[in-house]
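Undergrad: Build me a model from this:
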Amino acid sequence: MSTRLPGRLARLLSGLVLFGVSVALMVRADLGLASWDVLHQGLAARTGLPLGQVVNLVALAVLLLWIPLRQRPGVGTVANAVVVGVAADVALAVLPPVAPVAGRVGLLVVGILLNGLATALYLGARLGPGPRDGLMTGLAARGLPIGRVRTAIELGVLALGWALGGTVGPGTLLFAVSIGPLAGHLIPKFTVPAPGRPVTTGATSPCPA
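TA: Just a heads-up that it's a prediction; the model follows:
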């Protein structure tokens, strides 16, 4: 596993592209919004603000939570805001809607698995997390298992979004309970070691170099 910057940048880019594709797969599955999108939808309904503005405001609020967690932004933080959306749009333009329920369930499962792999790749590059993943890695750096942290965040955000009127489906629940264990298993396997320090499989989390 290369620790050189070009290799880490390639890992970051591939992870973010795959993340966007995973989002598109889950959208085409049409079996429920992801947890954060349930929150975005609920806040948009309550405030009357456009959904895009709500997404950006929530991202800003989460970034403020980085301060007490001592998380540091990096090139990956900026790239996350640009690449994921573009990759998702391109994938949605290529992927046609799927009508059969079995096909939609298949898209959902592949989307969740790909999302876990993509998260591990881009976080494992150690070039900076996105706003929401930074909350996860910041809490995990305090000694908490990263898989449990991710699950707790997903379920908490989902509950808040549902209380605000966001739409919840079976895919929402499946994603919320499965992405944490999946990320917790894959992130240590794909994290580039810091110089002179091996990657562990405990509660440590990747951070910018």
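
Undergrad: use CA for all of it now, contacts and neighbours both
TA: Noted.

Undergrad: what's near enough to touch residue 113?
TA: Neighbouring residues of residue 113 by C-alpha atoms under 8 Å, 6 or more residues apart in numbering: 179, 182.

Undergrad: mind running it again at 10 Å?
TA: Counting by C-alpha atoms under 10 Å, 6 or more residues apart in numbering, residue 113 touches 22, 107, 175, 178-179, 182-183.

Undergrad: Let's see this one next, to set against the first:
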Amino acid sequence: MRQNISYVPFREHPSRRLPQLLLGLALYGFSLSVLVRAALGVNPWSVLYEGLERRTPLSFGTISAVLGVLVLLLWIPLKQRPTFGTFANIAVLAVSSDIGLLVLPADLGLPARAGLLVGGIVLNGLSVAVYVGARFGPGPRDGLMTGAAAVTGGSLRRVRTVIELAVLSVGWLLGGTAGAGTVLYAVAVGTVTQFFMPCFAYRSPGDAPRASVRAD
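TA: Below you'll find the model as predicted:
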């Protein structure tokens, strides 16, 4: 199924789209903390956050915000332009992931951790569909991917793979948690997101069928 998830200006039905954006980002940040507490492996960027958290006095959420800002600097040579959704992504993810780590218990048994892993991946995919479906523009890491693909001429899949492998490698070397959960996340989260996207993709009156893109 094709869904149009391109940027829609802020002025178009903000009362409908803004709550969806903020809810989706809050759930996404919380899902990252769920995966951290599962301690069975997190997504590549969270591996990097964990690694830096071990080696700096900064919290997981603060590191995600700092790296989000640094990634935005890479947008300049790629000629990418941030939107409201880009900055909301940085701020809301930082706060919600730190809150999640405060309220979720650590050092759980394996059955509970396995449940957190599966639940975290489902929540992560759902939350991506919610906030991307609001169509306020890409987050810093998504914009890096699309900008690099446009400049290099590579496919989005290839560019994303290269970026995430690089991030994963650095994070693992710094002491971040990579494991079976990292692999399961990579395999499953796209499918979960695609499943939920039709439910949350905002349909603009100006949409044209030929302008649509695949949700995956």
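
Undergrad: May I ask which of the contacts of residue 113 of the first structure has the most neighbours?
TA: residue 22 (28 neighbours; other C-alpha atoms under 10 Å).

Undergrad: any idea what it aligns with in the second structure?
TA: Mapped onto the second structure by TM-score structural alignment, residue 22 of the first structure lines up with residue 31.

Undergrad: what about the one helix or strand that match maps to, how far off from the first structure?
TA: Element membership for residue 31 of the second structure (DSSP states H and E) is helix 14-38. Once fitted to the first structure, helix 14-38 of the second structure is off its aligned match by 1.3 Å on average (mean C-alpha distance after the TM-score superposition for the first structure).

Undergrad: what's the spacing between the match of residue 22 of the first structure and residue 206 of the second structure?
TA: Counting by C-alpha to C-alpha, to the nearest Å, the separation of residue 31 of the second structure from residue 206 of the second structure is 33 Å.

Undergrad: Also residue 92 of the second structure?
TA: Following C-alpha to C-alpha, the distance that separates residue 92 of the second structure from residue 206 of the second structure is 29 Å.

Undergrad: And for residue 197 of the second structure?
TA: 19 Å.

Undergrad: ok, these two, which is more surrounded?
TA: residue 197 (26 against 7).

Undergrad: Now do the contacts for that one.
TA: Taking C-alpha under 10 Å, 6+ apart as the test, what residue 197 of the second structure contacts is 1-5, 125-133, 215-216.

Undergrad: Neighbour-wise, which one of these leads?
TA: Ranking these using other C-alpha under 10 Å puts residue 131 first, with 30 neighbours.

Undergrad: which residue numbers in the second structure go with stretch 107-121 of the first structure?
TA: Stretch 107-121 of the first structure covers residues 116-130 of the second structure once aligned (TM-score structural alignment).

Undergrad: Relative to the first structure, what is the average displacement of that stretch?
TA: For stretch 116-130 of the second structure, the mean deviation from the first structure after alignment is 1.2 Å (mean C-alpha distance after the TM-score superposition for the first structure).

Undergrad: quick one on the thing from earlier: which is the succeeding secondary structure element to the helix holding residue 31 of the second structure?
TA: Once the chain leaves helix 14-38 of the second structure, the next helix or strand it forms, by DSSP H and E, is helix 44-55.

Undergrad: which strands and helices sit next to that following helix?
TA: helix 14-38, helix 60-78, helix 156-173, helix 180-200 (3 or more C-alpha pairs under 10 Å, 6 or more residues apart in numbering; DSSP states H and E).

Undergrad: That one: which residues count as buried?
TA: Buried residues in helix 44-55 of the second structure, counted by 16 or more other C-alpha atoms under 10 Å: 44-53.

Undergrad: aligned partner of residue 164 of the second structure in the first structure?
TA: Looks like residue 164 of the second structure aligns to residue 154 there (TM-score structural alignment).

Undergrad: Just list the residues touching the nearest residue to that match once chain neighbours are set aside, thanks.
TA: Nearest non-adjacent residue to residue 154 of the first structure, counting by C-alpha to C-alpha, 6 or more residues apart in numbering: residue 176, 5.3 Å away. Residue 176 of the first structure sits next to 34-36, 112, 150-158, 170 when contact means C-alpha under 10 Å, 6+ apart.

Undergrad: Perfect, I'm done here.
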